[in-house]
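A.B. asks: Next comes the sequence, and after it the predicted model I'd like to discuss.
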Amino acid sequence: MTWRFALVIEPVASDDSRTDFSATFREIDPSAPALSVGELSTQRGDGIFESIGVVDRHPQETQAHLDRLVHSAGLCDLPSPHLEQWRQAVDVAAAHCPPEGEGVIKLILSRGVEHGPTPTAWVTAAQAADNTAVRKRGVRVVTLDRGYGIDTPARAPWLLLGAKTLSYAVNMAAIREAKRRDADDAIFVSSDGFVLEAPTASLILRLGDRYVTPAPNGGILHGTTQLSLFEHLAAQGLQTGYEVIPVASLARADAAWLVSSVRLAAPIRAIDGVDVAVDEELTASFNRYLLSPRD
């Protein structure tokens, strides 16, 4: 991924009444060093982020991503981001994405420099990887134990299991383990036998005429792309739902997808070595919708 643009943000209070925040932005060279050695995002992964897909310079689902950034900040005891400030930063970054094709904008809010007075915040823009093949070909996945029970997030909120934090070492390790098992990706499951999510994506299953996703009460990050796709399906009169899904239900799925902001809808073609039917026409319709302008 080639970074095209980077913007440092001077965070302001969430109740700041100004309408123009351009004076709080500072463009920097995306290829040059920019962070202090005392920065807690790199020392401890102590911060949060969002990745916004961009199509023809149009940032997708900006409001949903900003709302989730605020939610993550609350879980992590970070200052609440000013929505309008960050929205304007997204617009500036989008202008530096490719005029045609796909890009990605990342929003990062860190606790800042150790013993420093304020958080650190920045936004980047880059051209997205070409996901055309995986959207059509699909992915092979394996199930991996996430190491906690379905009720753990409610009992131990300090684990931050519902926040999109910069601490992604476990997620990346899971993908490497999946590849060691001759798969492309993973689906996390709870230690007591329930389906959770993928390391960087939400899971959608088609069970008969219903489209279901794991209920976001087990430390699951509520996916912006999954929410949008469910709205699209509901508008067509199709049944969608959030359920506590036993691992055994994966074998009953008529079709399954991993969905995320940049890869979009990738059909699952095998789970733990067992083939899953791929509905190519339906998947193509999902991705046509997800590539259309969405606010």
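C.D. replies: Structure's in. What do you need? Numbering: from 1, shown residues only.
A.B. asks: going forward, measure contacts between C-alpha atoms and count neighbours the same way
C.D. replies: OK.
A.B. asks: Doesn't Ala93 belong to a helix?
C.D. replies: Yes. Membership of Ala93 in a helix is supported by DSSP: H, G, I helix; E, B strand; the rest coil.
A.B. asks: Hmm, it is touching Leu107, no?
C.D. replies: No. Between Ala93 and Leu107 there is no contact under C-alpha atoms under 8 Å: 10.0 Å.
A.B. asks: Alongside the first one, take a look at this:
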Amino acid sequence: MSQRFALILGPVGVGQERADFAGTFTVVDAAAPALSVGELSTQRGDGVFESIGVVDSHAQEVTAHLERLANSARICDLPEPNLEQWRQAIAVAAAECPAGEWVIKLILSRGVEHGPTPTAWVTAAPASDFTAVRSAGVSIVTLDRGYPLDIAERSPWLLLGAKTLSYAVNMAALREARRRGAGDAVFLSSDGFVLEAPTASLILRFGDRFITPAPTGGILHGTTQLSVYEFLAGRGFETGYEQVRASDLGRADAAWLVSSVRLAVAITAVDGQSLPVDHALTTELNKYLLSPRD
């Protein structure tokens, strides 16, 4: 196959039950024109997406990603996606991925402006090589997101709990982190609580207890964070969700950014302050995250 693969998903009635959705997929050349100029995903970023890691043709954490896609669609008032159709499309795309690490993206857009149906498609492409950063770790800076912790509940129109295509702010945060000499960033609420990274979840270790900021206040519930917690629970560690003060970051015995494609990356410093790194556990986490998981 070529280095990229794409499927356009045809419309399916909400709740429609069927065993085989193969006839609803159209294979297209990912390098060729495929979207209308009136497509709202490109005009306004009006849509939602998921990125799924693929290891040796096996798509990881598919159920968790599909559940989050459906939740994002609900928050954005998009039609409910038919998850079995998406699951079968993911299987088709994963089967086209050669050995190694790839990434499948699911995109659900509101469609063409004034059009009758949403637009949906799936792409597969080689993943970037994250071997070095998984080994060396990354320094981070903290950035004010500009909202208090409870803003998502008070202002749902901000769509903070959805994984939307509007990622300009996230990318700007990463550029700002690099301007400050760091490799990544972690957002803080305006009232001093830790949120998440622009493209990853945060996990902190205090002794034998691991915590992550509670998935409220516009924090996405990370699919890889859930897998990490499964691994840690199997090792006998305590895990939990808490509201984390910004001042707690520097007290952690270790910390990681975790995401579907980059996997587990140890945090080496926060705002210039060194943080302990557990290299052995990081290696174990990534070995687990690279194993087949549904």
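C.D. replies: Arrived safely, thanks for sending. Computed from a prediction, not measured in an experiment: that's the story for all the values here.
A.B. asks: Show me the common contact partners of Ala93 and Leu107 of the first structure, please.
C.D. replies: Common contacts of Ala93 of the first structure and Leu107 (C-alpha atoms under 8 Å, 6 or more residues apart in numbering): 123-124.
A.B. asks: The two: who's more crowded?
C.D. replies: Set side by side, Ala93 of the first structure and Leu107 show more neighbours around Ala93, with 24 against 21, by other C-alpha atoms under 10 Å.
A.B. asks: against the second structure, where does the helix or strand harbouring Tyr289 of the first structure fall?
C.D. replies: Element membership of Tyr289 of the first structure, judged by DSSP states H and E, is helix 280-290. Helix 280-290 of the first structure corresponds to residues 279-289 in the second structure, going by TM-score structural alignment.
A.B. asks: Mind reading off the mean deviation between that stretch and the first structure?
C.D. replies: Taking mean C-alpha distance after the TM-score superposition for the first structure, the mean distance separating stretch 279-289 of the second structure from the aligned residues in the first structure is 0.3 Å.
A.B. asks: Buried ones in that stretch, by neighbour count?
C.D. replies: In terms of neighbour count (16 or more other C-alpha atoms under 10 Å), stretch 279-289 of the second structure has its buried residues at 279, 282-283, 285-286, 289.
A.B. asks: I'd like those residues laid out as JSON lines, including distance to Glu196 of the second structure.
C.D. replies: Converted to JSON lines, these look like this (distance: C-alpha to C-alpha, whole Å):
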{"residue": "His279", "distance to Glu196 of the second structure": "22"}
{"residue": "Thr282", "distance to Glu196 of the second structure": "19"}
{"residue": "Thr283", "distance to Glu196 of the second structure": "22"}
{"residue": "Leu285", "distance to Glu196 of the second structure": "19"}
{"residue": "Asn286", "distance to Glu196 of the second structure": "20"}
{"residue": "Leu289", "distance to Glu196 of the second structure": "20"}
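A.B. asks: thought Trp212 of the first structure was touching Leu238?
C.D. replies: No, residue 212 of the first structure isn't Trp; it's Val. No. Val212 of the first structure lies out of contact with Leu238 (C-alpha under 8 Å); the separation is 11.0 Å.
A.B. asks: Neighbour count for the two, which is higher?
C.D. replies: Ranked by neighbour count (other C-alpha under 10 Å), Val212 of the first structure and Leu238 place Val212 first, with 21 against 13.
A.B. asks: Confirm that that one lies within a helix, as I assumed.
C.D. replies: No. Counting by three-state DSSP, Val212 of the first structure is not part of a helix but strand.
A.B. asks: got a list of what it touches?
C.D. replies: So Val212 of the first structure contacts 204-206, 240-243 (C-alpha under 8 Å, 6+ apart).
A.B. asks: what about the closest residue to Gly47 of the first structure other than its chain neighbours, neighbour count?
C.D. replies: Using C-alpha to C-alpha, 6 or more residues apart in numbering and skipping the chain neighbours, the partner closest in space to Gly47 of the first structure is Ser110 (4.0 Å). The local packing of Ser110 of the first structure (other C-alpha under 10 Å) involves 23 other residues.
A.B. asks: for Gln43 of the second structure, same thing?
C.D. replies: When neighbours are counted by other C-alpha under 10 Å, Gln43 of the second structure registers 11.
A.B. asks: and it, that one's in a helix?
C.D. replies: Yes. Assessed with three-state DSSP, Gln43 of the second structure lies in a helix.
A.B. asks: Quickly note the distance from it to Pro156 of the second structure.
C.D. replies: Distance of Gln43 of the second structure to Pro156 of the second structure, given as C-alpha to C-alpha, to the nearest Å: 22 Å.
A.B. asks: Likewise for Asp56 of the second structure?
C.D. replies: Taking C-alpha to C-alpha, one finds Asp56 of the second structure at 39 Å from Pro156 of the second structure.
A.B. asks: These two: which is more packed in?
C.D. replies: Shown here are Asp56 of the second structure and Pro156; by other C-alpha under 10 Å, Asp56 has more neighbours (16 against 13).
A.B. asks: so who does the residue mapped onto the more buried one from the first structure touch?
C.D. replies: Taking TM-score structural alignment, the alignment pairs Asp56 of the second structure with Asp56 from the first structure. Under the criterion of C-alpha under 8 Å, 6+ apart, the neighbours of Asp56 of the first structure are 97-102.
A.B. asks: now do 7 Å
C.D. replies: Counting by C-alpha atoms under 7 Å, 6 or more residues apart in numbering, Asp56 of the first structure touches 98-102.
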